[in-house]
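J.: just need the structure, nothing else, for what follows:
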Amino acid sequence: MSGAELVLRSTRVVTPEGTRAASIQVTGETITAVLPYDAPVPAGARVEDVGDHVVLPGLVDTHVHVNDPGRTEWEGFWTATRAAAAGGVTTLVDMPLNSLPPTTTVDHLETKRKVAADKAHVDVGFWGGALPDNVPDLRPLHEAGVFGFKAFLSPSGVDEFPHLDHEQLARSLAEISSFGGLLIVHAEDPHHLAAAPQQGGPHYRNFLASRPRDAENTAIAALIAQAKRFDARVHVLHLSSSDALPLIAEARAEGVRLTVETCPHYLTLTAEEVPDGASEFKCCPPIREAANQDLLWQALADGTIDCVVTDHSPSTADLKTDDFATAWGGISGLQLSLPAMWTAARARGHALEDVVRWMSARTAALVGLTGKGAIEAGRDADFAVLAPDETFTVDPAALQHRNRVTAYAGRTLYGVVKSTWLRGRRVVHEGAFTEPKGRLLSRTP
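T.: Take a look at the predicted model:
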């Protein structure tokens, strides 16, 4: 332990064994020991004592739309990763669409990496995309280090990223399973969506009716059938329909290699409270009713839902019109995900250890980032220092993402992030940022 360069102390450190007073010893970028709070300080080590603030492992958000390059007026690596750092997120994995070009070939992946290289305030990895015509590109993308492949089963909202039909899904999944890859899926059935009433206008109830639960349930059933057929590893993105939970539980009991995520907005916002014309609340699949939300929380608690990610999907403010049919669908929540989740979790009797499990440990495990997701020896020295009992009221002007539109505006939330540390360096403290020090991550072979 004599080589430790930093000792980070707190009376409350969230470790895999529980929350306890501890001294975290760091050498270079790595945690070398987690010792009792009053352990002797190695000669020459710098001590940072954060008192009663809670030290968490940095969050790992595996569902972020950075949109850079090509739609940088919507978001970008500089702004998105600043928002992440401000919210205690130390690792994000960028989605392959909404950027131009989409991450669907190795050349496109390299384009994105070049853009991100000197702009990342946190560590950044990349998903690839599975399109109807890019099956030959999937293995090369896997070998180039993407963490898996995103597919839509219904229109994505952007023309350059078309969805897969039943046979195209089978072809992509057969190829991905052949090299042990992961397919992550936006699961809504296009036929159910087409058959749903499409009234448009400012009333949220009309938008909710246009994205029925049956669309999710049917698409998830189809995905499970294909996963069984190919013994493939699949992941359901942003689950919103609680009706699909029994189907998911049954499939997992049968040995289907299926994981599931949901998002803070499904767990903290309800359809009943969405004002008319407030398209900052629009996302697909949609925010549903309070009774549905209760069942999502129950599934999160019992493990049917594995993890919580933001699906941060911003746009310019002009695309958030008061017509739910035409407004861009996406929630901007990257900076606020930890306090939003902690506020709701504590009200339901959950502890910070639960939030860490859902938003750091399990997300890191999903993408195989063995150096992330926990405070223990051998892991990256990534930390969020949180004042869990302090509150703040969300002011969009204080947000770091490029377009300061948020469904959380005006809400009072518990949990103020005091500082964020990336691989042993403090990258944000009391709102002040260092120069970007994030790394570009690749899937471990």
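J.: please make it C-alpha for all contacts and neighbour counts, starting now.
T.: Noted.
J.: which residues sit against stretch 40-60?
T.: For stretch 40-60, contacts defined as CA atoms under 8 Å, 6 or more residues apart in numbering pick out 1-15, 88-92, 356, 359-361, 363-364, 372-375, 382-388, 420-422.
J.: structure for this one too, so we can compare:
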Amino acid sequence: MILRHLIAEQVLLEGEFAPAHLEILGGEIVRIHRLSAGEGRRRAEIVKASDVGAGAGMTVVDPRHQVLPGNVDTHVHINEPGRTSWEGFATGTMAAALGGVTAVVDMPLNSIPPTVDVESLRIKQRAAAGQTFVDVGFWGGIVPGNTAQLRSLWEAGVFGFKCFLLPSGVDEFPPVNASQLREAMTEVASFDGLVIVHAEDAETIERATELTGGRRRLSHYADWAQTRPHDAEVAAVSDLIEAVRETGCRTHILHLASARALDIIAQARDEGLPLTVETCPHYLCFDAEVIPDGAAEFKCCPPIRDRGNREALWEGLREGIIDAVVSDHSPSTAEEKRRGAPDLQQAWGGISGLQVGFSAVAHEARLRGIGIETVSAWMATNTALLAGLPRKGSITLGRDADLVIYDPRPTNLTSAAGLAHKNPISAYDHYEITGAVVGAVLRGTPLYTAQDTTSALAPVGGFLQGLGSPELSTLRR
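T.: Down below sits the predicted model:
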């Protein structure tokens, strides 16, 4: 079924919920009729009477449910081709759909080959073709020696370029040093592209690891986190800001975990530097102090930090210093997560949260008096602006009819075994969440409903193109 009409009592329009009737044509929102409270059922009867066949393409949403724009997750590791035992396009995008994410942008690693030239991009697109349940775009990568490839990658449709300032964890995606970073940023600035950076300082981490006893076993999470201290993020962010100042390159800080970097980020913003920042659900939902010993499902880089830091990140979101919240979905096999157990140093560093992240952040936000309207801005509107997706991120005339149906009432205990991503491992196992995604629509096609959550799913996703259009990314320009 292709939707032609959606009628609901609570539709998020321009930051506020209102009764509305959305008309959809060719997957696009073509009309928005604002209604009075309680008018929906009568409106549906009028539509059926005046539009022959409309009944088959009409949904009247439960008045207790909220209609939000589909979330846009710009930080996802799908790992196909090359590491499909970790994750793949079918399982990863199904998890996205079930979590209320209707568009993802895939990272250039941990696939083999990484997306560092046009041929590698085409290999990844061929691997994804025909098996995505949501729309998918791709980041390119910056590695030593590929600066000459960046413009052609941009023109081929990537949304920007990721780099590491320290080892990435996979040999085929090495880090760049300070001069290589500036060379790449200068090139990317020449076509007004975007550089996205894993900002941790290698030398600071090396010193911290030596202070904790080098390679001694570290099973206590807070002890392991000391090997990747706050100072590693602060130093890297400080150096990165200087590189932005020198090159003028639009730059995005990935997965900020340390709130101690917020002040220098705010100062850079005051200078007018083109800098954006994201954090992740796991930094907003968990505290290092209460993570069980050896619990590698919580290991990520940078690490989850203490409760005070967690609340400071929430404050950074409230103040607008942090722009967006994204999953950094980075799964692996159970064998990789158990490597060296219970020593956390050897386990794969990555959290599987694509299906859970939106509901978890909405739950934690509610506990802090923050409405889901604001969460939607962080996880749909701002992420679409960041990547340059003018048809995504809000319920607006002329945009794709990408919608999420959310029920704020039920309380459920998350089970990792019940999640759709490939390996049933997640930090959110046994995490209690109030509020749930109960339906999703992609470009007018219902992916599933509260009554039928999986059997209706079909791989109807398409490819998103960056188009090499600098005017598309308007966040913090």
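J.: TM-score for this pair?
T.: Here the superposed chains carry a TM-score of 0.97, computed using TM-score structural alignment, normalised by the length of structure 1; 442 aligned residues with a CA RMSD of 1.2 Å.
J.: which among the contacts of stretch 40-60 of structure 1 end up buried?
T.: By neighbour count, with 16 or more other CA atoms under 10 Å, the contacts of stretch 40-60 of structure 1 hold 4-15, 88-92, 356, 359-361, 363-364, 372-375, 382-388, 420-422 as buried.
J.: so which strand or helix has Glu336 of structure 2?
T.: Element membership of Glu336 of structure 2, judged by DSSP states H and E, is helix 334-338.
J.: mind giving me the packing neighbours of that helix?
T.: Contact partners of helix 334-338 of structure 2 among helices and strands, from 3 or more CA pairs under 8 Å, 6 or more residues apart in numbering; DSSP states H and E: none.
J.: now do the buried residues in it.
T.: Those buried within helix 334-338 of structure 2 under the rule 16+ other CA under 10 Å are Ala334, Glu336, Lys337, Arg338.
J.: what do we get in structure 1 for the third one?
T.: Spelled out, it's Lys337 of structure 2. In structure 1, the residue matched to Lys337 of structure 2 (TM-score structural alignment) is Lys320.
J.: ok, that match touching Ala327?
T.: Yes: contact between Lys320 of structure 1 and Ala327 holds when scored by CA atoms under 8 Å: they sit 4.9 Å apart.
J.: quick one: the match of Lys337 of structure 2 from Glu289 of structure 1, how far?
T.: Distance, Lys320 of structure 1 to Glu289 of structure 1, using CA to CA, to the nearest Å: 22 Å.
J.: give me the three-state assignment for His421 of structure 2.
T.: Secondary structure assignment for His421 of structure 2 (DSSP: H, G, I helix; E, B strand; the rest coil): coil.
J.: so what corresponds to it in structure 1?
T.: Looks like His421 of structure 2 aligns to His401 there (TM-score structural alignment).
J.: what's the distance between the residue lying closest to Arg338 of structure 2 once chain neighbours are set aside and Ile395 of structure 2?
T.: Among residues not flanking Arg338 of structure 2 along the chain, Ala347 sits closest, at 6.0 Å (CA to CA, 6 or more residues apart in numbering). Remark: distance between Ala347 of structure 2 and Ile395 of structure 2 (CA to CA) = 41 Å.
J.: map His230 of structure 2 onto structure 1.
T.: Using TM-score structural alignment, the partner of His230 of structure 2 in structure 1 is Arg213.
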